[in-house]
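Chemist: take a look and give me a structure for this.
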Amino acid sequence: MSAGTAERAAGAADRRREQHGWYFYDFACSVYSTSVLTVFLGPYLTSVAKSAADAGGFVHPLGIPLRAGSVFAYSVSASVVAAVVVMPLVGAAADRTGRKKPLLAASAYIGAAATAGMFFLNGDRYLLGALLLIVANSALAVSMVLYNAYLPQIAEPGERDTVSSRGWAFGYTAGAFVLVLNLVLYTGHDSFGVSQSTAVRICLASAGVWWGAFTVIPLRRLRDRRVAAGGGRGAVGAGWRQLMATLRDMRRYPLTLSFLLAYLVYNDGIQTVISQASVYGSEELGLGQTTLITAILLVQVLAVAGALGMGRLARTHGAKRTVLGSLAVWTLILCVGYFLPPGRPFLFFLLAAAIGTVLGGSQALSRSLFSHLVPPGKEAEYFSAYEMSDRGLSWLGPLIFGLAYQLTGDYRDAIASLVIFFVLGFLLLARVPVKDAVTAAGNAVPDRI
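Modeler: So this is what the prediction gives:
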């Protein structure tokens, strides 16, 4: 074996080791997204807020009258606004210093600690629940900036669809496994000697423990890359200046910005459906918590197959076409959901199956597609903008959802308002010439994209 061949083999082995460690951050944090944000916290925080509400069903934080049923949606929006302020600064600091890993550790453990603190959410402490949600959700968004920024560094261009899809599959596998444990505890809480509300609080807090425990694996396997000498001086103090420089720099890549705009729109719809589905199921469709857990478990199981299956479709049809197909399915899902009759678990399960089929793939392929549009050496900086679209700027959907319910008191009107995100996102993405965008960013164009 020649020296060059041996060096390439060693490099490939190191890359696979990092990829395996990278998958495990999805494995760690996706339990929060599934058990906390999607299943338990929405209905539980709503019930806590209702216990603190006045006779008209309103709570009054800072003297502002809010419907108790809108507290969760507004809290999600507030967490996104907080993340928007922090994410670009963290992304710029990571690129300037080359030290993504310490920043990933800090954001991950802040989020895990806030999630574990949800054990103390009871009685009428809805403000505590809102605060912990804001901290945990914004910390997750910040950590995902750094996590996603590793993708272009640990995967060759031809590998990224597969690597990204596997990361999502790892996350959904963890979400499904922990959700099974949650279902056992929740349905059998009497046999475990705890009340139903205590069982929910244990499920919430255990997601934080899981998040913190499995974050150790990526922290051991991922490595920081060196930056040019002097690149780290004043990184934190220059954060805002770097942010403005990033925004100015992105104007040089208008096709990358066009993709981000499309992704911002349709992903806002995806994130809102994920976060508000359990509230819609419990409050509008009258479904019990056990039914909701089972439905989300179905989503998790099918999302693993969906992420891997759509990754294979992308290899033959291209990532862009595959994502466009998934957006058409998302639009159909919302239309069906609007007309779903109450008290029909089987129909809700069918809808959950459809969501699971497109959920993982649409997110995984969007991430890998964007990785081709990032100029080399600016991964964390640009992925901070991407993450603002992913979790950071996904404030409009929850806000519209909350306002629709605030004004009408009808969750069906709230769910109908989300259709525009998928239709507009489809039209915007269809107009992006992705091959030209890859070339403009200075990257090699894969055979299929």
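Chemist: when you work out contacts or count neighbours from here on, use the C-alpha atoms and nothing else.
Modeler: Noted.
Chemist: packing partners for the helix or strand where residue 81 lies?
Modeler: In this structure, residue 81 is located in helix 71-97 according to DSSP states H and E. Counting contacts by 3 or more Cα pairs under 8 Å, 6 or more residues apart in numbering; DSSP states H and E, helix 71-97 is packed against helix 41-51, helix 100-116, helix 126-149, helix 239-250, helix 379-387, helix 396-408.
Chemist: what about the shortest one, distance to the chain center?
Modeler: A distance of 14 Å separates the centroid of the chain from that of helix 379-387, by Cα atoms, centre = their mean, to the nearest Å.
Chemist: what's the angle between that helix and helix 239-250?
Modeler: 80 degrees (axes from the mean of the first three to the mean of the last three Cα atoms, to 10 degrees).
Chemist: what's the answer for the third one, then?
Modeler: Here helix 126-149 runs at 50 degrees with respect to helix 239-250, directions being taken by the same axes, to 10 degrees.
Chemist: so how far is helix 126-149 off the chain centroid?
Modeler: Taking mean C-alpha positions (Cα atoms, centre = their mean), helix 126-149 and its chain are 10 Å apart.
Chemist: what's the following helix or strand after that helix?
Modeler: Taking DSSP H and E, what comes next after helix 126-149 is helix 151-154.
Chemist: for the helix or strand just after that next one, packing partners?
Modeler: For helix 151-154, the succeeding helix or strand toward the C-terminus, using DSSP H and E, is helix 160-187. Helix 160-187 sits against helix 3-31, helix 151-154, helix 196-214, helix 289-317, helix 345-371, with contacts defined as 3+ Cα pairs under 8 Å, 6+ apart.
Chemist: save those helices as CSV, and put in mean neighbour count and distance to residue 40 too.
Modeler: CSV is the format used below for these (neighbours: other Cα atoms under 10 Å; distance: least, Cα to Cα, whole Å):
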stretch, mean neighbour count, distance to residue 40
helix 3-31, 18, 12
helix 151-154, 21, 31
helix 196-214, 22, 7
helix 289-317, 22, 8
helix 345-371, 23, 16
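Chemist: would you do the same for the sequence below? I want to compare the two.
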Amino acid sequence: MIWSILAALKTDPTEEARAQVQQRTPRYAGEDTTPTTRREILGWYAYGIAAEVFAVSGVGSFLPLMLEQLAREHGSLQDTHRPCWGDAAPDENARNGEQCVVGLMGLQINTASFAMYTFSLAVLIQALTLISFSALADYENNRKSLLLAFGFLGSVTSMLFVLIWPSIYILGAILVVIGVTCLGSSFVVLNSFLPVLVANDPSVQNPEHRTSEELSSFNRREDDFDWNEWSDQESVDGVHHHRSRSGTGLKEDEKPKSASPELQLSTQISSKGVGLGYLAAIIVQILSIVILITVSQTSLAKASGTWPMRFVLLLVGIWWCAFTYLTSRLLRPRPGPPLDNISSSGPGAGGSAKWRVWLRLVGFSWKSLWRTVKIAVQLREVMIFLVAWFMLSDALATVSGTAILFARTELKMSTTGIGLLSITVIVSGMGGAFLWPKVSARFGLKSNQTIMVCIALFELIPLYGMLGYIPFVKRWGVIGLQQPWEVFPLGIVHGVVGGGLASYCRSFFGLLIPPGSEAAFYALYAATDKGSSFIGPAIVGVLVDATGQVRSGFFVIAILIVLPLPLVWIVNAEKGRRDGLAMAEKLGKSKFAEDENGQDEAEGLLRGNN
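Modeler: Below you'll find the predicted structure:
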């Protein structure tokens, strides 16, 4: 796939000629309705390959360890005030269970809690940032511009970790906040490309017979809805077609209707994107383990235990930057409606005027989000799913950080062992992204049922960790996460479940979105995600400070995972899609008038600076 992306940089005359043909009437001035090309799909994949490495190798593996180690090397034991790290530090037997703490704003914080609090703050700021900017992706060329801006800034942030020492560990926390913010915000913008690419793909429409209003129409019974029947399609020259079901012995009106081409293609692209991102993370993780082993044998590791991880984060940043550049070359802008009335104060405007323009645009984004919320509350299935996603995403975010810190601080796993654990999770996640659609089709599961199965399996992780509190199990010295090797089977469960949830939830929500409002609704989706994902880590941090044990966080995780189950069960995907199409038609009659009023208001505010 990487070679395919590189090869796509060379211009394909046939594909370029096809890209000049408009296949349906534009809905607004400047809309790009040219057929989606293979080069463009590869560009979409390229950014997943770029950023997923930081998500898995950085956020999911080494950044929590980096923060904890930076704080540990700067911290001291809570009672004796002896250093936690270095030649003067006592060994584990001499510590008598003392916590390693670091001073922050007059408080003594457990070093593991410091990492949890940092990530809690990071996802909160990430939510505010993506709300402030992501709605703008629906307009003009902002979608691609924002994607590249977040990608390049995030990659530089990862590379800057090579300069962070324990004495300036606070700067490490700031870099984590910036990196996590850029990562989440860029994925929101990337997700907003998916419905647009699918809507313009030649495999899901015939421009000679289908109109723009028919692009997302459904002609099937609600009780037959299942958008994962990939076994009923095959690929010819890269274009997906449905196999004929003749000869099955069923009458024409008795034959089960296949899922819409739009949903099949969306699910396929989404799943493949997740899988390719995990594959890239495997490559980088293998290189990271080589770096960890090599640097650990040098004098640098003796000066600071963070040096091996600093070089790993440098590699991750370079990878992120390189593939973001490939995305910039391959992905078309796919502009949204113009913001004709919002203008700057002119080329001669001073710095203060430019800041006022920026603030007005941020205000426009919040106002756009509020309009999206008002639309969303009228869509019952959207609201139910968002509430479920609010709780589920918090559980996902909490499990990742808690598991890494638990393995490091309580099971005493080495950094290399954490890297191997991460590879286990990644390989399992890649398999999950590709296998869950097959499993769903094999057992006839609807999309919400598949998500529920994933949630049920995910619940096994905290329940298994809680076994360590049972006295007779604790006496065994094994079972209940008492031995380092026990983490690996749970890592497989985490990866398989996480890969399925990442793909299914993203595509499932895309099904419910009113066409034409993709970026705005994905911003709401991510705001729901990040708006909750700071809660779990913060609660776990408080428990760790109170108990001195990361294991106590399993109680919180167990509750968070099970809460969304009944909500996912009652979501009716087909009804949600019909409601979304009806809402899109309704918005088509009033949206531009409303936008014009909002833009006129913004214009008046902006021109007030002249």
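Chemist: where does the TM-score land?
Modeler: The TM-score (TM-score structural alignment, normalised by the length of structure 1) is 0.91; 439 aligned residues with a Cα RMSD of 2.4 Å.
Chemist: tilt between the helix holding residue 81 of structure 1 and helix 239-250?
Modeler: 90 degrees.
Chemist: how much does helix 71-97 of structure 1 stray from structure 2?
Modeler: For helix 71-97 of structure 1, the mean deviation from structure 2 after alignment is 1.3 Å (mean Cα distance after the TM-score superposition for structure 1).
Chemist: what do you get for stretch 300-309 of structure 1?
Modeler: Mean for stretch 300-309 of structure 1 is 0.9 Å (mean Cα distance after the TM-score superposition for structure 1).
Chemist: read off where that stretch ends up in structure 2.
Modeler: Under TM-score structural alignment, the match for stretch 300-309 of structure 1 in structure 2 covers residues 426-435.
Chemist: give me the contacts around the one helix or strand residue 4 of structure 2 maps to.
Modeler: Following DSSP H and E, one finds residue 4 of structure 2 within helix 2-7. Contacting residues not belonging to helix 2-7 of structure 2 are listed as 39, 42-43, 46, 326 [Cα atoms under 8 Å, 6 or more residues apart in numbering].
Chemist: residue 130 of structure 2 pairs with which position in structure 1?
Modeler: Match for residue 130 of structure 2 (TM-score structural alignment): residue 87.
Chemist: show the contacting residues for the spatially closest residue to its match that is not a sequence neighbour.
Modeler: Spatial nearest neighbour of residue 87 of structure 1, excluding adjacent residues (Cα to Cα, 6 or more residues apart in numbering): residue 142 at 5.2 Å. Going by Cα under 8 Å, 6+ apart, residue 142 of structure 1 touches 83, 86-87, 90, 104, 107, 384, 387.
Chemist: try residue 416 of structure 2
Modeler: 289, 292-293.
Chemist: try residue 506 of structure 2
Modeler: Contacts of residue 506 of structure 2 by Cα under 8 Å, 6+ apart are 191, 270.
Chemist: that one pairs with which position in structure 1?
Modeler: In structure 1, residue 506 of structure 2 lands on residue 367 (TM-score structural alignment).
Chemist: quick check: that match vs residue 150 of structure 1, distance?
Modeler: If you measure residue 367 of structure 1 against residue 150 of structure 1 using Cα to Cα, to the nearest Å, the figure is 12 Å.
Chemist: nearest to residue 265 of structure 1 among the contacts of residue 142 of structure 1?
Modeler: Comparing those against residue 265 of structure 1 with Cα to Cα places residue 387 closest, at 12.9 Å.
Chemist: what's the matching residue for the closest one over in structure 2?
Modeler: So, by TM-score structural alignment, residue 387 of structure 1 is matched to residue 526.
Chemist: any idea how far the residue sitting nearest the centre point of structure 1 is from residue 328 of structure 1?
Modeler: Closest to where the C-alpha atoms of structure 1 average out (Cα atoms, centre = their mean) is residue 391, at 5.7 Å. Separation of residue 391 of structure 1 from residue 328 of structure 1 (Cα to Cα) stands at 21 Å.
Chemist: what's the answer for residue 400 of structure 1, then?
Modeler: 21 Å.
Chemist: between those two, which is the more surrounded one?
Modeler: Between residue 400 of structure 1 and residue 328, counting by other Cα atoms under 10 Å, residue 400 is the more crowded of the two (19 against 13).
Chemist: got the contact list for the more buried one?
Modeler: Counting by Cα under 8 Å, 6+ apart, residue 400 of structure 1 has contacts 414, 417.
Chemist: what's the distance between it and residue 11 of structure 1?
Modeler: 48 Å.
Chemist: check contacts around the aligned residue in structure 1 for residue 49 of structure 2.
Modeler: Superposed on structure 1 with TM-score structural alignment, residue 49 of structure 2 falls opposite residue 27. Residues near residue 27 of structure 1 by Cα under 8 Å, 6+ apart: 167, 170-175, 214.
Chemist: select only the buried ones of these in PyMOL?
Modeler: To isolate the buried members of those in PyMOL, using 16 or more other Cα atoms under 10 Å:
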select buried, resi 167+170+171+172+173+174+175+214
